[in-house]
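*Asks:* what follows is a protein structure lacking sequence information:
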């Protein structure tokens, strides 16, 4: 008698999507990137229902135009993305808010509820020059946490959106220590986390442990994996994030770490609805590379129950 087949758990709290990032899109306009129409066609054909806006200006910024493009493809928007340097203190607020309000206006108009907040880099992506020290001072940490809380409250009041801060390689919110310090110093009513499984692994963190420890602060997921062999070389050589991506440090699931089924099951156990947006950093990449990867990744997630 054959052993019973394993049945994938039902991940009914996980809403799977993808993003322009998985098509090699990092900038609003870049000749190395696929046109936005092709991204929308392919992400829909790969059977994703949700997308992020990506860098502001890549997709149409007129809500009526964007709705007309998404509707026939049966796509919906889960979040917009913003970039901040809150550790620089109140002097950066006006410039930050000008950027945030543009993205938030479109995000709100598209019916999404989240803004993914990415902190600024401490070193140049291309030259590897250290623009700032890797570690923040006590005063800068205070600016960072109070600034993010102010941003969270203002975004809630003005647009009805939630901010989810994205720990990211080569930023000051990256490692387990830094992520924990940030969460412990911020108010969960104003600021929560976008856990990017790839970036967190890149910086030495354990996503399942983070979900189990700070479950109430996990407001959003990015699903991503790193190639451990390439990562070891990147760490040994001190390679900046941009060149590391060109080396293929972020790889197609299930070829890297962390394993996604335990992450998804830990997220499901939180018993709250969560977006899980696939992101595979591939900038730059050949235009025909993303689509088959997107199809395979969607099938993989379906096999996991998502």
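*Replies:* Looks like it arrived, so ask away. None of these values were measured; they are calculated from a predicted model.
*Asks:* going by C-alpha atoms from here, please, whenever you check contacts or count neighbours.
*Replies:* OK.
*Asks:* quick one: the helices in the stretch 101-250 of the chain?
*Replies:* Listed in chain order, the helices found in the stretch 101-250 of the chain under DSSP state H, counting those that start in this stretch are 138-159, 176-184, 197-202, 207-213, 228-237, 241-246.
*Asks:* tell me which residue is most central in this structure.
*Replies:* Per Cα atoms, centre = their mean, the C-alpha nearest to the average position across the chain is that of residue 222, at 4.6 Å.
*Asks:* quick one: contacts for that residue?
*Replies:* By Cα atoms under 8 Å, 6 or more residues apart in numbering, the residues touching residue 222 are 194-198, 276-279.
*Asks:* swap the cut-off to 6 Å and go again
*Replies:* Going by Cα atoms under 6 Å, 6 or more residues apart in numbering, residue 222 touches 196, 276-278.
*Asks:* try residue 217
*Replies:* Residue 217 makes contacts with 192-193, as judged by Cα under 6 Å, 6+ apart.
*Asks:* one more pass at 7 Å, please.
*Replies:* Taking Cα atoms under 7 Å, 6 or more residues apart in numbering as the definition of contact, the neighbours of residue 217 are 188, 192-193.
*Asks:* here's the one I want to compare it with:
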């Protein structure tokens, strides 16, 4: 069993706060990501969305398309409407060989609002759960039929954030709904990535690796800060620069036969955290953790 190492362009330029790294060209992101040692990239807002345009750009850098974020609104539109809305994104992923779609319900989300503290994260009513689950199952079935599996992203500031919400999501959805395991978001929500990996090993189809600076997370919670203020204060960092136990997590991935991407996705202020420096640190750390866990890497 082996994994591939990818990175998200958030290291260079931020989607939730476009002013962070706003002047950094896509070319710089891709060239430095490759230089740091990664073999693939997730999508960001500066990426062309036409596969005939993006494909040659990635090929020039020797990079693969890993996946890309999709904002779903299943609480306010039907499964059929959501399928129509995601078709261009699905086409892009499928055309360039990505097999997982980073999928997150954004109705009522607060992670992009700097003036809303994380304590105000939304939750679904019972009626909303009863609406959401059948629609998500339908969309997931459709995507899987097209060769791309939904990797549901539990995310701070959204309706699926806590371990309890993940548990219900996994219990009530069909196997077509894969799980994206994000170590940083899980720790930020009070969860344990190692425990979740063991519990849902068969459902995990994508992995995001962001580390946590414990004291900054504690400060964000104690002062009831917003997600974006937590980011600006350095709550997240690349693997190897925080306190998450990636070796044990990766041992679990190896034992479960995981063969997908392992992706550095650690939003920081690039004016404070030099992107190439942190990209190299993240890649080197992942390689070391994989070696210690006995998890092989495909270049």
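*Replies:* Sure thing, it's come through. These figures come from a predicted structure and were not determined experimentally.
*Asks:* neighbour-wise, which one of the contacts of residue 217 of the first structure leads?
*Replies:* Each of the contacts of residue 217 of the first structure was scored by neighbour count (other Cα atoms under 10 Å); the top score is that of residue 192, with 27 neighbours.
*Asks:* separation between that residue and residue 105 of the first structure?
*Replies:* Spatial separation of residue 192 of the first structure from residue 105 of the first structure under the definition Cα to Cα, to the nearest Å is 20 Å.
*Asks:* which one in the second structure is aligned with the residue nearest to the centre of the first structure?
*Replies:* Residue pairing (TM-score structural alignment): residue 222 of the first structure is matched to residue 208 of the second structure.
*Asks:* distance check, the closest residue to residue 242 of the first structure other than its chain neighbours against residue 47 of the first structure.
*Replies:* Of all residues beyond its chain neighbours, the one nearest residue 242 of the first structure is residue 125 (5.0 Å), with distances taken as Cα to Cα, 6 or more residues apart in numbering. Residue 125 of the first structure sits at a distance of 32 Å from residue 47 of the first structure (criterion: Cα to Cα).
*Asks:* do residue 75 of the first structure as well
*Replies:* Between residue 75 of the first structure and residue 47 of the first structure the computed distance is 10 Å (Cα to Cα).
*Asks:* read off where stretch 248-259 of the second structure ends up in the first structure.
*Replies:* Using TM-score structural alignment, stretch 248-259 of the second structure lines up with residues 262-273 of the first structure.
*Asks:* straight-line length of the matching stretch, end to end?
*Replies:* From start residue to end residue, stretch 262-273 of the first structure stretches across 17 Å - Cα to Cα.
*Asks:* now do the buried residues in that stretch.
*Replies:* Across stretch 262-273 of the first structure, burial judged by 16 or more other Cα atoms under 10 Å covers 263-268.
*Asks:* tell me which of those residues fall in helices.
*Replies:* Mapping these onto helices (DSSP state H) picks out 263-268.
*Asks:* out of these, which is nearest to residue 13 of the first structure?
*Replies:* Sorting those by distance to residue 13 of the first structure puts residue 268 at the head of the list, at 5.8 Å, by Cα to Cα.
*Asks:* pretty sure the closest one contacts residue 211?
*Replies:* No: taking contacts as Cα atoms under 7 Å, residue 268 of the first structure lies outside contact range of residue 211: 10.1 Å.
*Asks:* gap between stretch 117-124 of the first structure and the chain center?
*Replies:* Between the mean C-alpha point of stretch 117-124 of the first structure and the mean C-alpha point of its chain there is a distance of 13 Å (Cα atoms, centre = their mean, to the nearest Å).
*Asks:* distance check, the closest residue to residue 83 of the second structure other than its chain neighbours against residue 37 of the second structure.
*Replies:* The spatially closest residue to residue 83 of the second structure, leaving aside those adjacent along the chain, is residue 139, at 6.2 Å (Cα to Cα, 6+ apart). Taking Cα to Cα as the measure, residue 139 of the second structure and residue 37 of the second structure are separated by 35 Å.
*Asks:* the two: which has the busier surroundings?
*Replies:* Comparing residue 139 of the second structure with residue 37 by neighbour count (other Cα under 10 Å), the higher total belongs to residue 139, at 25 against 18.
*Asks:* and that one, what pairs with it in the first structure?
*Replies:* In the first structure, residue 139 of the second structure lands on residue 151 (TM-score structural alignment).
*Asks:* nearest to residue 298 of the first structure, out of the helices of the stretch 101-250 of the first structure?
*Replies:* helix 197-202 (16.5 Å).
*Asks:* show where that closest one falls in the second structure, residue numbers please.
*Replies:* Under the alignment (TM-score structural alignment), helix 197-202 of the first structure falls on residues 183-188 in the second structure.
*Asks:* contacts for that stretch, please.
*Replies:* Contact with stretch 183-188 of the second structure is made by 155-156, 192-193, 208-212, 217, as judged by Cα under 7 Å, 6+ apart.
*Asks:* is it possible to get these out as JSON lines so that each row also shows distance to residue 168 of the second structure?
*Replies:* Rendered in JSON lines, the data for those read as follows (distance: Cα to Cα, whole Å):
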{"residue": "155", "distance to residue 168 of the second structure": "15"}
{"residue": "156", "distance to residue 168 of the second structure": "16"}
{"residue": "192", "distance to residue 168 of the second structure": "16"}
{"residue": "193", "distance to residue 168 of the second structure": "17"}
{"residue": "208", "distance to residue 168 of the second structure": "21"}
{"residue": "209", "distance to residue 168 of the second structure": "23"}
{"residue": "210", "distance to residue 168 of the second structure": "24"}
{"residue": "211", "distance to residue 168 of the second structure": "25"}
{"residue": "212", "distance to residue 168 of the second structure": "25"}
{"residue": "217", "distance to residue 168 of the second structure": "25"}
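*Asks:* the residues you listed: which two are farthest apart?
*Replies:* 208 and 217 (18.0 Å).
*Asks:* ok, the equivalent of residue 231 of the second structure over in the first structure - how many residues close by?
*Replies:* Counting by TM-score structural alignment, residue 231 of the second structure corresponds to residue 245 in the first structure. Residue crowding around residue 245 of the first structure was assessed by other Cα under 10 Å; the count is 21.
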